[in-house]
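Trainee: any chance you could fold what I've pasted below:
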Amino acid sequence: MLVKVHGSAVFGVDAITITVEVNIDKGIGYHLVGLPDNAVRESSYRISAALTNVNYKLPGKKIIINMAPADIRKEGAAYDLTIAMGILGASNQIQSDTLHEYVIMGELSLDGNLQPIKGALPIAIKAKEEGFTYLILPKENAKEAAIVEGLTVYGVSNIKEVIEHFNGEQSLEPEKINSEAIFNSFQNNLDFDFSDVKGQESIKRCMEIAAAGGHNIILIGPPGAGKTMLAKRLPSILPPMTLDEALETTKIHSVIGKVKDSGILYQRPFRSPHHTTSDVALVGGGQYPQPGEISLAHNGVLFLDELPEFRRSVLEVMRQPLEDREVTISRAKFTITYPSSFMLVASMNPSPSGYFNDENNPLLSSPAEMQRYMGKISGPLLDRIDIHIEVTPVPFEKLSEERKGESSTEIRKRVIKARAIQSKRYEQFDEIHYNAQMTVKQIRTFCVLTEESKRLLKNAMEKLNLSARAYDRILKVSRTIADLEGSSEVNSAHIAEAIQYRSLDREGWLG
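Mentor: Model (predicted):
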């Protein structure tokens, strides 16, 4: 008897429906075809033991299983339950009349229990798109898949529950979740708050500007100045994710099995890879393609601590994703595109010793040593960072103050207001939503300078030896400063403040 049951393969951040055809005939043997990897081929042992332990059996006949389309490689143990239900249907141990309405996925333990799988959300989205009515998968993945409306999701703990469901002995309870209510209830749950930061008012202002315009930022300062503390609090002042952004971000994290119990990511991601990370770990790829850190930071923040300690080849692979806001992994047999729209926050010491031009510290580095250290970061990469700011140590008087600083909630209100102005400004542009994304054409249109502002910028570039690449970055940042003030014009005060945030373009840093 021939039975068809449906599963799904995750490819990049999307899923492809896999049809598992099971034919049982006279003879002996177990034949699995359709480009399965070792984990899929080993499923016969797990299925046999699981069925025996729930008082069912693998039929002693010739079993031929085809996984179509046959030109797509099938990977992992998540097809165990799919194949098992096909075998039970083909051997008349379950009623198979409605099997075609289901997508079934799950990894079997030898006792029949189900282990969680990766990519439940992309699988559910694809099942809904292709008109399937039901989705059966492990209990741990049910909330994640139930986010998709219009699809009945069943979370199960043991294969016996699925068998009894198809035989009409016991009905499964569909998983129900109000994703919007859960998403909204967690919006103000902040893990870190700017009120914890003592002093550093000018740096907080700089972080507010970066959040309001979506600008990449680098913090330069000696050890213990608070660079990491400030960076970790940046997501708390970014605008809350929309439900669409949350679903898009959850989809990426689902592929690597990193979705929380709530089933949806409700806060912007904050990723902080170690400086020993490889280029593949950062951008994604590998033998079995997985999204990298820049994609896991999509709609959030990627924090690179101790930037010069990263290998130069690792940093250089970020140049294209920073511009295109997506990364394409190309191999001989496939091409995968992962979204990677993130804010880059980097921190670094100003010299190998951690101190530069500090007369009170004996661990001074010479200008030549400092230049070699700074030279590890390429100009093209720095060209994609809008704001450079020096972070100085906090004096004792500030550290010992009892008074708390301004909270993230208050700062976020101003950021949201500025982002609303930008959304309205760029509503006719599909790919531009905030100031950091402006092209040269938009800069010329929306950053018109007065004669006074032009003179100020000209003098600054000449006297401070600012590089040519700083020009557009200053205009973008000044446009954001104007938006925070609710000003339609970019005036000289906005330009003057933006000039302060280009430390690395000055003579004595990178020349």
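Trainee: CA atoms for contacts and neighbours, from now on please.
Mentor: Noted.
Trainee: the stretch 1-150 of the chain: strands as residue ranges?
Mentor: Remark: strands assigned in the stretch 1-150 of the chain by DSSP state E, counting those that start in this stretch are 2-11, 14-25, 29-33, 62-68, 102-104, 107-108, 114-115, 134-138.
Trainee: give me the contact list for the last one.
Mentor: The contact list for strand 134-138 (Cα atoms under 8 Å, 6 or more residues apart in numbering) reads 101-106, 114-117, 124, 127, 151-157.
Trainee: now the other sequence, so there's something to compare against:
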Amino acid sequence: MKIIKSATLQTIETKSVDVEVTFTNGLPSFTIVGLASNIIQESKDRVKSALLTNDFKFPAKKITINLSPSEIQKSGTHFDLAIALLIALYETKVNFEGFYVFGELSLDGKIKDCSSIFPLVLSLAKQNLLKNVIVCSASAKKISKIPNINIYSLDTLSQAIDFFKFNSKEKYLYQNESFDYESVKIDDSIYYYLNKYEVDFSEVKGQDFAINAALIAAAGNHNILFEGSAGCGKSMISKRLRYILPPMSLEEILEKAKLQAIDYKDIDFSPLRVFRNPHHSSTKSSLFGGGSGNSARIGEVALSNAGVLFFDEFPHFSKSSLEALREPLEDYKVLISRVNSKVIYDTKFLFIAAMNPCPCGNLLSKVKECRCSELEVQRYKNRLSEPLLDRIDLYVTMQEPSINDKTKYSSKQLHKKVIDAFILQKKRKQTNLNGKLSDKQINKFCKLDGESEIILQKAISNFNLSFRSINKVLKVARTIADLNANENITKQDLMQSLSYRKR
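Mentor: Model (predicted):
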């Protein structure tokens, strides 16, 4: 019996799979066992055609392919190459040990890329299970960004057979690629960022208070809510926030690419954080993930991890979706639980919400008349529960723009401030940005001077702040202090933080 290592993807995590083969006497047949999906069962015809068109005789024996462990469901066309190699080299003494093999076969024997290969290799590498991998050249280019692995690039089944048959490994070794982006080195870690701004804050007229809040949100990864009349610039600011976010580590860039592959999107290795903007009519399953049986699909909340999740027309999302948002905003994880499948996703995203002050949108307008009754306004606002609003770090009420408003900030200027604040946070040995600090980390990093402590106690009493609200105030104040290059939180930093709390 011969074995080749491959793997299968279970939502976002990878399980290593042993592809085993036996040849026994009996009527010629070809069977694949081990909870193989229909996609894998179809590989029998692809493998047969690939072998026969390349002058390999199909053995006149009873061939059994087993995918072990047999208790987990397997899926993916990337098993083709491993199965074909086991059959083609059944009489040859070869050593497959230490190699993982991935690739879909065309009918003429060419090896093709498939969307699951990048997340498979990345996950195995992070688990320290994979050192040597065999893929096609298209897959090799994608996974070449993953450090500390040896990649062997093969384009045809014949080359793959020669690779093992004649031990010609160095010939096919693919060079790992590095990142060619602006970067900042902090201790022994490198963080990458992009100096390109497709949309710029210089296009936003006025709204200094809102832009400053956006700067704080970006620098500390704080959740933010914009409330204002239609056309005042809520969406403009939200969509520009993406371009001034902190630099990304190599791990974050690779994780972003992994989620893109799982979402069947083109992989992008740029250090530009993802921006997800679901429509308010989206179902709860599409937002948080779902599925049935052995599968659990990933949703918008998990796909926005380490990036931005933007809810425009915030109160128009379904009540169940809004309330389900509370856990990922607080615990930074979401659990999709089914009878045969339980998956936990990370949800450390920057949450941005935008809403009108009333159903017609004119409640705060100075020139337009509001057509809503008090009852309609109250019903509209009641769609957002107090526990949900308590999870928002920055609450911004925006005024209507004026024809005399001027541009005050550019994205490049704001991004520079964010990077400076990011460096200060990392030099304090923070594993998380300020907005995602744990209670223990808050006590360690959010230090108040004596005057600030007195002001905080008065605010707790006057505004009836909850324990969560107090922590939010402290985390926002810590970010403001970083933007002002203050070692500890000062009175001015704390006062500014309190001004962004919802009354």
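Trainee: where does the TM-score land?
Mentor: Once superposed, the chains reach a TM-score of 0.86 (TM-score structural alignment, normalised by the length of structure 2), with 489 aligned residues with a Cα RMSD of 3.1 Å.
Trainee: same list (the strands of the stretch 1-150 of structure 1) but as CSV, adding distance to residue 353 of structure 1 and mean neighbour count.
Mentor: Below are the strands of the stretch 1-150 of structure 1 laid out as CSV (distance: least, Cα to Cα, whole Å; neighbours: other Cα atoms under 10 Å):
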stretch, distance to residue 353 of structure 1, mean neighbour count
strand 2-11, 46, 22
strand 14-25, 46, 20
strand 29-33, 60, 15
strand 62-68, 59, 20
strand 102-104, 57, 24
strand 107-108, 51, 26
strand 114-115, 49, 22
strand 134-138, 52, 25
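Trainee: out of the ones you listed, which comes closest to residue 442 of structure 1?
Mentor: When these are compared by Cα to Cα, strand 14-25 sits nearest residue 442 of structure 1, at 33.3 Å.
Trainee: average offset of the closest one relative to structure 2?
Mentor: Averaged over the aligned pairs, strand 14-25 of structure 1 sits 1.5 Å from structure 2 after superposition, using mean Cα distance after the TM-score superposition for structure 1.
Trainee: now that strand: how far from the chain's centre is it?
Mentor: Its chain's C-alpha centre and that of strand 14-25 of structure 1 lie 31 Å apart, by Cα atoms, centre = their mean, to the nearest Å.
Trainee: just stretch 361-368 of structure 2 next, same as before
Mentor: Stretch 361-368 of structure 2 has its C-alpha centroid displaced from the chain centroid by 38 Å (Cα atoms, centre = their mean).
Trainee: equivalent analysis for stretch 357-375 of structure 2, please.
Mentor: Its chain's C-alpha centre and that of stretch 357-375 of structure 2 lie 38 Å apart, by Cα atoms, centre = their mean.
Trainee: mind listing the helices for the stretch 301-450 of structure 1?
Mentor: When assigned using DSSP state H, counting those that start in this stretch, the helices of the stretch 301-450 of structure 1 occupy the ranges 312-316, 319-324, 367-374, 379-382, 396-399, 408-425, 440-446.
Trainee: just name the most buried of these.
Mentor: Neighbour counts (mean count of other Cα atoms under 10 Å) averaged over each of these peak at helix 408-425, with a mean of 18.
Trainee: counterpart of residue 318 of structure 2 over in structure 1?
Mentor: Counting by TM-score structural alignment, residue 318 of structure 2 corresponds to residue 311 in structure 1.
Trainee: before we move on, the earlier item: who wins for proximity to residue 289 of structure 1 among the strands of the stretch 1-150 of structure 1?
Mentor: Nearest of the strands of the stretch 1-150 of structure 1 (Cα to Cα): strand 2-11, 8.0 Å.
Trainee: what lies in contact with that closest one?
Mentor: Contact with strand 2-11 of structure 1 is made by 15-24, 74-75, 79, 82-83, 85-87, 89-90, 96, 99-100, 102-105, 119, 122-123, 255, 289, 336, as judged by Cα under 8 Å, 6+ apart.
Trainee: try it again at 6 Å.
Mentor: Under the criterion Cα atoms under 6 Å, 6 or more residues apart in numbering, residues 15-23, 86, 90, 99-100, 103-105 lie in contact with strand 2-11 of structure 1.
Trainee: could you do stretch 351-364 of structure 2 as well?
Mentor: Residues outside stretch 351-364 of structure 2 that contact it (Cα under 6 Å, 6+ apart) are 223-230, 308-314, 370, 377.
Trainee: and what of stretch 394-406 of structure 1?
Mentor: With Cα under 6 Å, 6+ apart, stretch 394-406 of structure 1 has contacts from 195, 198, 199.
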